[in-house]
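>>> show me how the following folds:
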Amino acid sequence: MPHIDYYFTTLSPFTYLAGTELETIAERHGADITYRPVDIMALFERTGGTPPAQRHPSRQEYRAQEILRLSKKRGMDMHLKPAHWPTNPAPSAYAIIAAQKAGGGDVGALTFSFLRACWAEERDIAEDEVVRDCLEKAGFDPGLADRGLLTGAEIYAANLEDAVASGAFGAPFYIVDSGQRFWGHDRLEDLDLHLAGKL
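Predicted coordinates for the structure are as follows:
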């Protein structure tokens, strides 16, 4: 059974715009996924990336155009500058880590719920009420928001180290146990072809 390590942040517009295609691809090929939320700013710093706000204006303008084009193309609601962005991604990351450990719900749906809450619904994914709501809607005990915070923090930090060691440098980033790496929402087709043995 193929395995995919999925590195992402709940603050990434491109991770949001990737939708739930990863889960569809994984199901098609019988692959399992480990969801690994990371501190994206720390990952940029460790791997030579530049945070969006520090990029040249021409790069920022192009990024904005690309995000809006892609959202229209995919029919997804998108606020280019959501009311609560940036915010602290740690509470949502810890909830995803705790949910994955606990089981019983849909981690993919939970992850996308946080992304949609940020980019489409303009909710603050650092707020306890939002975290609990996303957990419950994805089939998890909302009380997970209060449990395992220390473990969540430890795994969140470990995910960053694993990302750097594995060659990830942005989000979304998909690493297959074959050693093949795929960066970005626009490489999901290549991931699909790779798992099919065609690439």
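>>> C-alpha only now, for contacts and for neighbours.
OK.
>>> would you mind measuring from residue 75 to residue 170?
Here residue 75 is placed at a distance of 24 Å from residue 170 (CA to CA, to the nearest Å).
>>> so which of these two has more stuff around it?
residue 170 (21 against 10; other CA atoms under 10 Å).
>>> how far away is that one from residue 181?
Distance, residue 170 to residue 181, by CA to CA: 11 Å.
>>> one more: residue 48?
Taken as CA to CA, the span from residue 48 to residue 181 is 18 Å.
>>> higher neighbour count, these two?
Neighbours per residue (other CA under 10 Å) separate residue 48 from residue 181, with residue 181 holding more: 18 against 9.
>>> what strand or helix carries the closest residue to the more buried one other than its chain neighbours?
Using CA to CA, 6 or more residues apart in numbering and skipping residues adjacent in sequence, the residue nearest residue 181 is residue 175, 4.5 Å away. According to DSSP states H and E, residue 175 maps onto strand 173-176.
>>> picking that back up, what is the neighbour count of the residue nearest to residue 181?
Counted with other CA under 10 Å, residue 175 comes out at 21.
>>> do residue 23 as well
Residues near residue 23, counting by other CA under 10 Å: 15.
>>> neighbours around the closest residue to residue 82 other than its chain neighbours, how many?
Nearest in space to residue 82, with sequence neighbours left out and distances taken as CA to CA, 6+ apart, is residue 122 at 5.4 Å. When counting by other CA under 10 Å, one arrives at 17 neighbours for residue 122.
>>> for residue 122, helix, strand, or coil?
Following DSSP: H, G, I helix; E, B strand; the rest coil, we place residue 122 in the coil state.
>>> what helices and strands are in contact with the strand holding residue 175?
With contacts taken as 3 or more CA pairs under 8 Å, 6 or more residues apart in numbering; DSSP states H and E, strand 173-176 sits against strand 3-8, strand 181-183.
>>> hang on, residue 153 in a helix?
Yes. According to three-state DSSP, residue 153 belongs to a helix.
>>> I'd say the residue nearest to residue 82 and residue 84 touch.
Yes. The pair residue 122 / residue 84 is scored as a contact, 6.3 Å apart, by CA atoms under 8 Å.
>>> please give the structure of this sequence too, so both can be compared:
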Amino acid sequence: MTQIDYYFATLSPYCYLGGTRLEEVAAKHGAQINYKPFDLIQGFGRTGGTPPKDRHPSRIAYRAQELPRQAKKLGLPFNINPAHWPTNGAPAAYAFISAQTAGGGDLGLLAHLITRAVWAEDKDIAEDSVIRSCLSAAGFTPELADSGLLAGAETYARNLEDAVEAGAFGAPFYVIGEQRFWGQDRIDDIDLYLQGKL
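Alright, predicted model coming up:
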């Protein structure tokens, strides 16, 4: 079975824009997704990137135009200035990792709901009530928000190391064997690659 390592960040607008299209492509090809939430800001520091707030004004201005354009193209609601960004994305990542371990729900939907809470619903994903709501809506028990925090923190840190080693320098980032794909706008390329056309 083909394995897709999916490096994502709970605060990334581009992960939100990915929606659940990766899951659709994986299901089409019988591939398995290995979800790897990681600290993107630390990842930038490790791989030569620059956090959004520290970027050149021209890049900040472009991002402010490009994100709403992409959201409109995809038919997704989007707020370029969410009320709770940046915030601490780690608690939501830890809860995601607990859900991953527990099983029983839809991880792809959970990842989307967490990022949607930030970029379309003006919710703070550092808050327990928001995390619990996302867990419940994705078919997981909301109590996972408070379980496995130490294991979640350890996995979250390990995922960062895995990301750096795999060559992931942004999010969303997808790795299939030796092939790397960066950005939600490369999901169609993943589909073509799995068809043997790329």
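>>> so what number do they get for TM-score?
Once the chains are laid over each other, their TM-score by TM-score structural alignment, normalised by the length of structure 2 reads 0.99; 198 aligned residues with a CA RMSD of 0.6 Å.
>>> still on that earlier bit, the strand holding residue 175 of structure 1: which residues count as buried?
Burial within strand 173-176 of structure 1, assessed by neighbour count using 16 or more other CA atoms under 10 Å, is assigned to 173-176.
>>> any chance of those residues in TSV, plus distance to residue 10 of structure 1?
Formatted as TSV, the buried residues of strand 173-176 of structure 1 follow (distance: CA to CA, whole Å):
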residue	distance to residue 10 of structure 1
173	13
174	15
175	18
176	21
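>>> just these now: which is nearest residue 92 of structure 1?
For these, the residue nearest residue 92 of structure 1 by CA to CA is residue 173; the value is 18.1 Å.
>>> now do the contacts for the nearest residue to the closest one once chain neighbours are set aside.
In this structure, residue 173 of structure 1 finds its nearest non-sequential neighbour in residue 183, 4.5 Å apart by CA to CA, 6+ apart. Applying CA atoms under 8 Å, 6 or more residues apart in numbering, we find residue 183 of structure 1 in contact with 168, 170-174.
>>> how about the helices and strands packed on strand 173-176 of structure 1, which one is nearest residue 115 of structure 1?
Among those, strand 3-8 comes nearest to residue 115 of structure 1, with 10.6 Å by CA to CA.
>>> what's the closest one in contact with?
15, 31-38, 40, 159, 163, 168, 170-177.
>>> what's the mean deviation for that strand versus structure 2?
Its aligned residues in structure 2 lie a mean 0.5 Å from strand 3-8 of structure 1 after superposition (mean CA distance after the TM-score superposition for structure 1).
>>> after that strand, which helix or strand is next?
Using DSSP H and E, the helix or strand that follows strand 3-8 of structure 1 in sequence is helix 13-17.
>>> quick one: list the elements packing against that following helix.
Applying 3+ CA pairs under 8 Å, 6+ apart, one finds that helix 13-17 of structure 1 contacts helix 57-74, helix 107-119.
>>> okay, those helices in TSV with distance to residue 95 of structure 1 next?
As requested, these are exported to TSV (distance: least, CA to CA, whole Å):
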stretch	distance to residue 95 of structure 1
helix 57-74	26
helix 107-119	9
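>>> and those helices, which is most packed in?
A comparison of the helices and strands packed on helix 13-17 of structure 1 by mean neighbour count, using mean count of other CA atoms under 10 Å, puts helix 107-119 on top with a mean of 24.
>>> run through who's touching it.
With contacts defined as CA under 8 Å, 6+ apart, helix 107-119 of structure 1 is touched by 10-13, 15-16, 19-20, 23, 35, 77-80, 82, 84-85, 92, 96, 99-100, 123-125, 131, 134-135, 137-138.
>>> shouldn't residue 139 of structure 1 be within a strand?
No. Using three-state DSSP, the assignment for residue 139 of structure 1 is coil, not a strand.
>>> what's near enough to touch it?
Counted by CA under 8 Å, 6+ apart, residue 139 of structure 1 has contacts 104-106.
>>> quick one: it from residue 87 of structure 1, how far?
Distance from residue 139 of structure 1 to residue 87 of structure 1, by CA to CA: 25 Å.
>>> likewise residue 114 of structure 1?
As judged by CA to CA, residue 114 of structure 1 and residue 87 of structure 1 stand 12 Å apart.
>>> same check on residue 158 of structure 1?
Residue 158 of structure 1 is 21 Å from residue 87 of structure 1, by CA to CA.
>>> cool, and residue 50 of structure 1?
As judged by CA to CA, residue 50 of structure 1 and residue 87 of structure 1 stand 18 Å apart.
>>> ditto for residue 98 of structure 1
In terms of CA to CA, residue 98 of structure 1 sits 20 Å off from residue 87 of structure 1.
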